[in-house]
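Undergrad: okay, sequence plus prediction incoming.
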Amino acid sequence: MAGHRIFQMSFARVYPLYIEKVEKKGRTKAELDQVIEWLTGYDDAALAEAIARETTLERFFADAPGLNPNASLITGVICGVRVEEIEDPLMQKIRYLDKLVDEVARGKKMTSILRGA
């Protein structure tokens, strides 16, 4: 999937959609930020900077301080594909994030979403 167009999409473009999705289900932006930060290692300031700079998803994950070591525990189907079977590392990270956002929106407990962290 090298060069997939989603890689060049701005994180600032998808972030409001994530917020809308979780808030529509009664969850908060703070909970969303918590799972993004858990997955990527960004803190609040770095996350805000990535949004302000309209960083691409490719750059967002490349610049991430570090993917959480428990990210491989994220399993399930997103967009009809099992996240644990995605071969492209960048696409897998994007889908990990999508899966976490879905879990927040579905009302899962944060300890479960954060894989026991």
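TA: Received it, and whenever you're ready, just let me know what you need. These numbers were taken from a predicted model, which means no experiment stands behind them. Numbering: from 1, shown residues only.
Undergrad: rest of the way, CA atoms for contacts and neighbours
TA: Noted.
Undergrad: quick check: Phe7 touching Phe61?
TA: No - using CA atoms under 8 Å, Phe7 makes no contact with Phe61, being 9.7 Å away.
Undergrad: now for these two: what residues contact both?
TA: Taking CA atoms under 8 Å, 6 or more residues apart in numbering as the contact rule, Phe7 and Phe61 both touch Leu90.
Undergrad: also this one, for the comparison:
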Amino acid sequence: MNNTKVYTMSFASVYPHYIQKATKKGRTKEEVDTIIFWLTGYDESSFQDHIANKTDFENFFAQAPQLNPNASKITGVICGYRVEAIEDPLMQKIRYLDKLIDELAKGKTMDKILRK
């Protein structure tokens, strides 16, 4: 898996696609934000700073306050890969987020998505 391209992409350029995927299925931007905050530990203010600064994925996750301890409970296939088997820690975090947004779009409840 060639990861260098996705690492250098700005999170702000992909964020609208997460929102679009969710809203197309009747979910909300607020739910997308809740998922991102849950996974990364960001709050609204620090998150908006990263969006405004067009932080790339590598730095977005490197600067995250704390990856949620329950992130390891995220399992399944996304983009043809089992998220729990991805060896590269950064790619695994990116795919965790992809998987959570995918679950949101598929109609899962927020409690299940947030592994409560």
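TA: That came through, no problem. Here the structure is a predicted model, which means the values were calculated and not measured.
Undergrad: against Thr75 of the second structure, how distant is the residue positioned nearest the centre of the second structure?
TA: Closest to where the C-alpha atoms of the second structure average out (CA atoms, centre = their mean) is Leu97, at 2.3 Å. Leu97 of the second structure sits at a distance of 11 Å from Thr75 of the second structure (criterion: CA to CA, to the nearest Å).
Undergrad: just Gly41 of the second structure next, same as before
TA: As judged by CA to CA, Gly41 of the second structure and Thr75 of the second structure stand 20 Å apart.
Undergrad: okay, those two: which has more neighbours?
TA: Shown here are Gly41 of the second structure and Thr75; by other CA atoms under 10 Å, Gly41 has more neighbours (18 against 14).
Undergrad: could you look up the SS state of Tyr18 of the second structure?
TA: Under DSSP: H, G, I helix; E, B strand; the rest coil, the three-state class of Tyr18 of the second structure is helix.
Undergrad: the residue lying closest to it once chain neighbours are set aside: neighbour count?
TA: Closest residue to Tyr18 of the second structure apart from its sequence neighbours, by CA to CA, 6 or more residues apart in numbering: Ile101 at 6.6 Å. Number of residues near Ile101 of the second structure (other CA under 10 Å) recorded here: 21.
Undergrad: could you list every residue that touches Ile101 of the second structure?
TA: Going by CA under 8 Å, 6+ apart, Ile101 of the second structure touches 18, 21-22, 32, 35.
Undergrad: does the residue nearest to the centre of the second structure touch Ile36 like I think?
TA: Yes - applying CA under 8 Å as the test, Leu97 of the second structure and Ile36 come out as touching, 7.2 Å apart.
Undergrad: where does the residue nearest to Ala105 of the first structure when sequence neighbours are not counted fall, secondary structure wise?
TA: Using CA to CA, 6+ apart and skipping the chain neighbours, the partner closest in space to Ala105 of the first structure is Val22 (4.5 Å). Using DSSP states H and E, Val22 of the first structure sits within helix 11-24.
Undergrad: from Ala71 of the first structure, how far out is Ala48 of the first structure?
TA: Relative to Ala71 of the first structure, Ala48 of the first structure is positioned 22 Å away (CA to CA).
Undergrad: many thanks, we can stop here.
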